[in-house]
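**Student:** next comes the sequence, and after it the predicted model I'd like to discuss.
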Amino acid sequence: MRLEQRHIRHQGFELTPLDSGDRTLFIGLFNDPMVMQYIGTPLTDKKATRLFQQALTPKSDSVYYYWSVSEADGTKIGIAALITQQQGVAEFGLMLSPEFCFKGYSVPILSGLINFGFRQWRLDTVVAKHQINHLASARLLRRLSVQRVSSDGEYWFWQLERNYWVELNQRPPYLCMNGN
């Protein structure tokens, strides 16, 4: 069964289901060595184009769901994804164009994507993985309260349960009464 993919607006960012106008962004990200450094081997234009076409014409049993990510002014900055696994579980990911990396964008973008997965798709768990040597990803996942659960020596595997996420997001903000 295909899940309903919707527009997501969160903290100044827009996540829009991938469409034909996202071709250049999508292919550019998947064949950029800097972007793919910790993901895998950059794809050739031909392979990236084929992947893009598959993303645009998903089958009813598709597990890949892609969104283009834009700033509030409409500038397209990356691609986000939810990849469904077994029932109630999806892997999340984000690829930003290099000029938009390390600007603090990933936390609000991924928070919006995770919220969507838990609230709209009623996922029980979201997961992520990254190469062990990609320390920026580890810091990002910790900031999102995702828990590291295992390693295979090459990758770290992380997960976040819906109940924990909901609990975290219902707590009042911490107020420091001594002015610090």
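**Tutor:** Yes, it's here.
**Student:** CA only for contacts and neighbour counts going forward, please
**Tutor:** OK.
**Student:** now the helices: where do they sit in the chain?
**Tutor:** If DSSP state H is used as the criterion, the helices of the chain fall at 23-30, 33-36, 45-56, 106-119, 135-143, 162-170.
**Student:** so what does the first one touch, helix or strand wise?
**Tutor:** Based on contacts counted as 3 or more CA pairs under 8 Å, 6 or more residues apart in numbering; DSSP states H and E, the elements that helix 23-30 packs against are helix 33-36, helix 45-56, strand 76-84.
**Student:** let's have these in a markdown table, adding mean neighbour count.
**Tutor:** Converted to a markdown table, these look like this (neighbours: other CA atoms under 10 Å):
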| stretch | mean neighbour count |
| --- | --- |
| helix 33-36 | 15 |
| helix 45-56 | 16 |
| strand 76-84 | 21 |
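**Student:** dump these into JSON lines; add distance to residue 157 as well.
**Tutor:** Below are those laid out as JSON lines (distance: least, CA to CA, whole Å):
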{"stretch": "helix 33-36", "distance to residue 157": "18"}
{"stretch": "helix 45-56", "distance to residue 157": "24"}
{"stretch": "strand 76-84", "distance to residue 157": "15"}
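**Student:** included below, for side-by-side comparison, is a second structure:
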Amino acid sequence: MQSKEISVENTMHSFETERLIIRLLEQGDRGFFVSLYTDPKIMRHIGEPFSDKKAHSSFKTAIKLNTETPIKQLLWGIIDKSSKEICGIQNLSLHYEDKRVAEAGLILARKAQGRFYPEEALVGMVNYGFTQLGLSSIYAYSSVRNRASKRVVTKAGFHQFDETESKISFKIESE
């Protein structure tokens, strides 16, 4: 199968859901990004919290990746429409060998948890990936200890296809 390359110029890269605006990360999101990735409680099911230096470096890389052609990864800020505040970050990382396959990720601030924002944001991103980016399938992974993530990806339409001692693997395919 030939790999379809996706051009940044061919897509808008922002979308909305009922309660959320999803737009590419901006320079002004740096403090929020760093606060999420350095917070031990938020990172507990993802990995070791980043040092400030690593978080700042990762943010710089994220901003750069959002402008590259062909697309390798897109990172979006999740904005609460009512408060106009950023409350999370989500991303799609395209597979190296097949650019029609991507991996989804999502991280949410504590203040936004318990409001069903992750389900809404993930469904919006999946729809965007299939309709605007032409993806054929999207994968998501979760720690086996993270019951909330399992619930979110399942409610978003993903199906579990593998489980190891530490990780659960999910997949959703375009129709």
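**Tutor:** Great, that's in hand. Since the model is a prediction, treat every value here as computed from it, not as a measurement.
**Student:** care to give me the TM-score?
**Tutor:** For this chain pair, the superposition-based TM-score is 0.87 by TM-score structural alignment, normalised by the length of structure 2; 163 aligned residues with a CA RMSD of 1.5 Å.
**Student:** before we move on, back to that, go through the helices and strands packed on helix 23-30 of structure 1 and name the closest to residue 6 of structure 1.
**Tutor:** strand 76-84 (12.1 Å; CA to CA).
**Student:** what residues in structure 2 pair up with that closest one?
**Tutor:** Strand 76-84 of structure 1 corresponds to residues 86-94 of structure 2 when matched by TM-score structural alignment.
**Student:** show residues contacting that stretch.
**Tutor:** Contacting residues not belonging to stretch 86-94 of structure 2 are listed as 29, 32-33, 71-80, 100-109, 111-112, 121-122 [CA atoms under 8 Å, 6 or more residues apart in numbering].
**Student:** how much does it stray from structure 1?
**Tutor:** Stretch 86-94 of structure 2: mean distance to aligned residues in structure 1 after superposition is 0.8 Å, counting by mean CA distance after the TM-score superposition for structure 1.
**Student:** returning to that earlier point: between the helices of structure 1, which gets nearest to residue 14 of structure 1?
**Tutor:** Across those, closest to residue 14 of structure 1 is helix 106-119 (CA to CA), at 8.3 Å.
**Student:** residue 50 of structure 2 -> structure 1?
**Tutor:** Going residue by residue (TM-score structural alignment), residue 50 of structure 2 aligns to residue 43.
**Student:** burial count for that match?
**Tutor:** 18 (other CA atoms under 10 Å).
**Student:** what sits against it?
**Tutor:** 30-31.
**Student:** got it, and the one 4 residues further on?
**Tutor:** Residue 47 of structure 1 makes no contacts at all, as judged by CA under 8 Å, 6+ apart.
**Student:** how much space separates it from residue 26 of structure 1?
**Tutor:** In this view, residue 47 of structure 1 and residue 26 of structure 1 are 12 Å apart by CA to CA, to the nearest Å.
**Student:** ditto for residue 121 of structure 1
**Tutor:** 24 Å.
**Student:** now residue 68 of structure 1
**Tutor:** Distance from residue 68 of structure 1 to residue 26 of structure 1, by CA to CA: 8 Å.
**Student:** just residue 124 of structure 1 next, same as before
**Tutor:** 28 Å.
**Student:** what residue in structure 2 is paired with residue 160 of structure 1?
**Tutor:** Checking TM-score structural alignment: residue 160 of structure 1 goes with residue 172.
**Student:** so that match sits against residue 137, correct?
**Tutor:** Yes: counting by CA atoms under 8 Å, residue 172 of structure 2 does reach residue 137; the two are 5.6 Å apart.
**Student:** okay, and the common contacts of these two?
**Tutor:** By CA under 8 Å, 6+ apart, no residue touches both residue 172 of structure 2 and residue 137.
**Student:** among the contacts of stretch 86-94 of structure 2, which ones are in strands?
**Tutor:** Applying DSSP state E to the contacts of stretch 86-94 of structure 2, the entries found in strands are 73-80, 101-108.
**Student:** just give me the closest of the residues you listed to residue 8 of structure 2.
**Tutor:** When these are compared against residue 8 of structure 2 (criterion: CA to CA), the nearest one is residue 74, at 9.7 Å.
**Student:** residues near the residue mapped onto the closest one from structure 1, how many?
**Tutor:** Under the alignment by TM-score structural alignment, residue 74 of structure 2 pairs with residue 65 in structure 1. For residue 65 of structure 1, the neighbour count with other CA under 10 Å is 20.
**Student:** how near is residue 65 of structure 1 to residue 132 of structure 1?
**Tutor:** With distances taken as CA to CA, residue 65 of structure 1 is found 25 Å from residue 132 of structure 1.
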